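# Quick one, fold the following:
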Amino acid sequence: MITQGIRTPGPTTATSAVLATPPAAPADAAAYFAARLAFHTDVADVHAALAAGAADFVVVDSRSTGAWDQGHVPGAVHLPTARIPQDAAGVLDPAVPVVVYCWGPGCDGATRAALALARLGYRVKEMLGGIEYWIREGYEVATWQGTERRPADPLTAPVGAEDCGC
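Sure, this is the predicted structure:
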């Protein structure tokens, strides 16, 4: 049924697949989403913080040297996941939180790196989207040849606005 342009469930509306499993109670949802934000951040927030000169975290690129050379977040530390147990103490301050990234949402590399760092006692967040979304949102990357920036992908970044407003 549609009332004043708003769709409301009619008396014979069947339960959708969306609500086949009902939403969590508000208190449970609040706890879940608060916990999720404790484990994740996104490329827009990392970029904004770095652009503002934030020094309260360090960004770690957990990819291979070849991937790092293709382009990485400017100012990031290169620490491939396999090298974390041997090298983390030499390049990271345990008092400074770490934001780790890998290729993108189709890759668990950042999750593996975050787990390895957490097991060593580091406070860590995973940057959702990885370098893929960093690049797709039009942020500059550093390479051995200098820096470069590609146009933002309008499917992942706001067009004509500084941020998405969320």
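# CA only for contacts and neighbour counts going forward, please
Fine.
# What segments of this protein are helices?
With helices called from DSSP state H, the chain shows them at 26-39, 43-51, 65-70, 84-91, 109-119, 130-136.
# and the residue positioned nearest the centre of the chain, what does it touch?
Nearest to the mean C-alpha position of the chain, by Cα atoms, centre = their mean, lies residue 128 at 2.0 Å. Taking Cα atoms under 8 Å, 6 or more residues apart in numbering, we find residue 128 in contact with 40, 41, 42, 43, 101, 104, 105.
# Distance of it relative to residue 24?
24 Å (Cα to Cα, to the nearest Å).
# Residue 36 now?
15 Å.
# now swap in residue 161 and tell me
With Cα to Cα as the criterion, residue 161 and residue 24 are 34 Å apart.
# How about residue 106?
From residue 106 to residue 24 the distance is 27 Å (Cα to Cα).
# so which of the helices of the chain comes closest to residue 146?
helix 65-70 (10.4 Å; Cα to Cα).
# which parts of that closest one are buried?
The neighbour-count check on helix 65-70 (16 or more other Cα atoms under 10 Å) flags 67, 68 as buried.
# what's it packed up against?
With contacts defined as 3 or more Cα pairs under 8 Å, 6 or more residues apart in numbering; DSSP states H and E, the packing partners of helix 65-70 are strand 141-143.
# Now the second one, please; I'll put the structures next to each other:
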Amino acid sequence: MTTSSPAAAAVYFGASLAFHTDVSDVASALAADGDPGFVVIDSRSAECWDQGHIPGAIHLPTAFIPDRAEQLLDKSVPVVTYCWGPACNGGTRAALALAQLGFQVKEMLGGFEYWAREGRAFETSQGGERRAPDPLVAPLRGEDCGC
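Predicted coordinates for the structure are as follows:
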């Protein structure tokens, strides 16, 4: 196994944090009083959106970003994108499309899958839902994993 220098690692991980956020950080910011300082974009299809999405998210499928983003979003407000989960790069593609249009953007790691698996409330076409936290991805008591 090869390793990089501590300086190179610091640059890499610092850059990663500049471009990524996670479910816990997004949920905390959305739950706090006042403006979280960003908007959340669900980049999936209408069928997927209906299956479940983050409350307050804006539905903007990646294919529609070039034509609709500037009508729906303010370039002065950062955007957080998400798709299904870690096995899907749809949130990455949406973030790229938004960045190419001049938006400040981060991708939410874990996507909708980890939002639901962490026991966060979500909306469906049938109403609100919340599942018990999966002990493999979230603490069973409390909201903070301590990381």
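# quick one: TM-score?
For this chain pair, the superposition-based TM-score is 0.96 by TM-score structural alignment, normalised by the length of the second structure; 146 aligned residues with a Cα RMSD of 0.9 Å.
# Map residue 107 of the first structure onto the second structure.
Structural correspondence for residue 107 of the first structure with respect to the second structure (TM-score structural alignment): residue 88.
# With residue 48 of the first structure instead?
Match for residue 48 of the first structure (TM-score structural alignment): residue 28.
# What is the burial count for its match?
13 (other Cα atoms under 10 Å).
# And for residue 140 of the first structure?
18.
# Who are the contact partners of the counterpart of it in the second structure?
Aligned counterpart of residue 140 of the first structure in the second structure: residue 121 (TM-score structural alignment). Residues in contact with residue 121 of the second structure, defined by Cα under 8 Å, 6+ apart, are 54, 55, 128, 129, 130, 131.
# and the gap between residue 121 of the second structure and residue 65 of the second structure?
With Cα to Cα as the criterion, residue 121 of the second structure and residue 65 of the second structure are 26 Å apart.
# from the contacts of residue 121 of the second structure, which would you call buried?
residue 54.
# which of the contacts of residue 121 of the second structure does the first structure keep?
On the basis of both residues aligned by TM-score structural alignment, their matches' Cα atoms under 8 Å, what survives of those in the first structure is 54, 55, 128, 129, 130, 131.
# ok, and the closest non-adjacent residue to the third one?
The reference is to residue 128 of the second structure. Spatial nearest neighbour of residue 128 of the second structure, excluding adjacent residues (Cα to Cα, 6 or more residues apart in numbering): residue 122 at 5.8 Å.
# In contact with residue 68 of the second structure, which residues?
residue 60.
# Under the alignment, what does it map to in the first structure?
So, by TM-score structural alignment, residue 68 of the second structure is matched to residue 87.
# So which of the helices of the first structure is the most surrounded?
Across those, averaging neighbours per residue (mean count of other Cα atoms under 10 Å) puts helix 130-136 on top, at a mean of 22.
# other SSEs contacting that helix?
Applying 3+ Cα pairs under 8 Å, 6+ apart, one finds that helix 130-136 of the first structure contacts helix 43-51.
# Please work out how many residues are found near whichever residue in the first structure pairs up with residue 108 of the second structure.
In the first structure, the residue paired with residue 108 of the second structure according to TM-score structural alignment is residue 127. Residues lying near residue 127 of the first structure (other Cα under 10 Å) number 30.
# Would you check how far apart residue 127 of the first structure and residue 59 of the first structure are?
With Cα to Cα as the criterion, residue 127 of the first structure and residue 59 of the first structure are 9 Å apart.
# Equivalent analysis for residue 74 of the first structure, please.
Relative to residue 59 of the first structure, and taking Cα to Cα, residue 74 of the first structure is found at 9 Å.
# Please name the nearest non-neighbouring residue to residue 94 of the second structure.
Of all residues not flanking residue 94 of the second structure in the chain, residue 62 sits nearest, at 5.1 Å (Cα to Cα, 6+ apart).
# Count residues in the vicinity of that neighbour, would you?
Neighbours of residue 62 of the second structure (other Cα under 10 Å): 25.
# and residue 105 of the second structure, how many neighbours does it have?
Counted with other Cα under 10 Å, residue 105 of the second structure comes out at 24.
# so it sits right up against residue 76, yeah?
No. Counting by Cα atoms under 8 Å, residue 105 of the second structure sits too far from residue 76 to count as a contact (10.7 Å).
# Name the residues contacting each of residue 127 and residue 59 of the first structure.
99, 100, 101.
# Please pick the buried ones from these.
Among these, the ones that count as buried (16+ other Cα under 10 Å) are 99, 100, 101.
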